[in-house]
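Asks: One predicted model, sequence on top.
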Amino acid sequence: MAEKTPLRPVDSYTAQEVMEIAQRAEWRRGEGFIVPPASVPLYVEALKTLARERARG
């Protein structure tokens, strides 16, 4: 069994890390990754927006 990553504050994630999470969510959409499959598009868009904002800042 894979080890879970320790919890981190949301503010500690870099723009690249947030974008990678969004990409994994899209890739694993049908598996219920993080959120129910029907919520994946909204979740992914929110993550991508957050990543863009952090990259600018």
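Replies: Yep, that arrived.

Asks: Please count neighbours and contacts with C-alpha atoms only from this point.
Replies: Fine.

Asks: give me the number of residues near Gly57?
Replies: 7 (other C-alpha atoms under 10 Å).

Asks: Then Ala55?
Replies: If you count neighbours by other C-alpha under 10 Å, Ala55 ends up with 11.

Asks: one more structure, for comparison:
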Amino acid sequence: MIMKTPPRSVDSYTAQELRDIAERAEWRRQDGYIVPPASVPIYVEALRALARERARG
């Protein structure tokens, strides 16, 4: 049986974790990973912007 982990608040992700999620979303775009395929570009850009802000401190 696969156990799902509880959802995390976006505030708990590090800049690197956000970049990793963005990369996976692009890679799995056609699978509907996280968001519908047509929404992936804006989702990825938002994650990367948040990662940049988080990296600045």
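Replies: That came through, no problem. Quick caveat, the model's predicted, so the values are computed rather than measured.

Asks: how close does the residue most central in space within the second structure sit to Ala46 of the second structure?
Replies: The centre of the second structure sits closest to Ile21, judged by C-alpha atoms, centre = their mean, with a distance of 3.4 Å. Noted for Ile21 of the second structure: a distance of 11 Å to Ala46 of the second structure, by C-alpha to C-alpha, to the nearest Å.

Asks: how about the longest helix seen in the second structure: buried residues?
Replies: Of all the segments of type helix in the second structure, defined by DSSP state H, the longest one is helix 40-56. Buried residues in helix 40-56 of the second structure, defined by neighbour count with 16 or more other C-alpha atoms under 10 Å: 40, 43-44, 47-48, 50-51.
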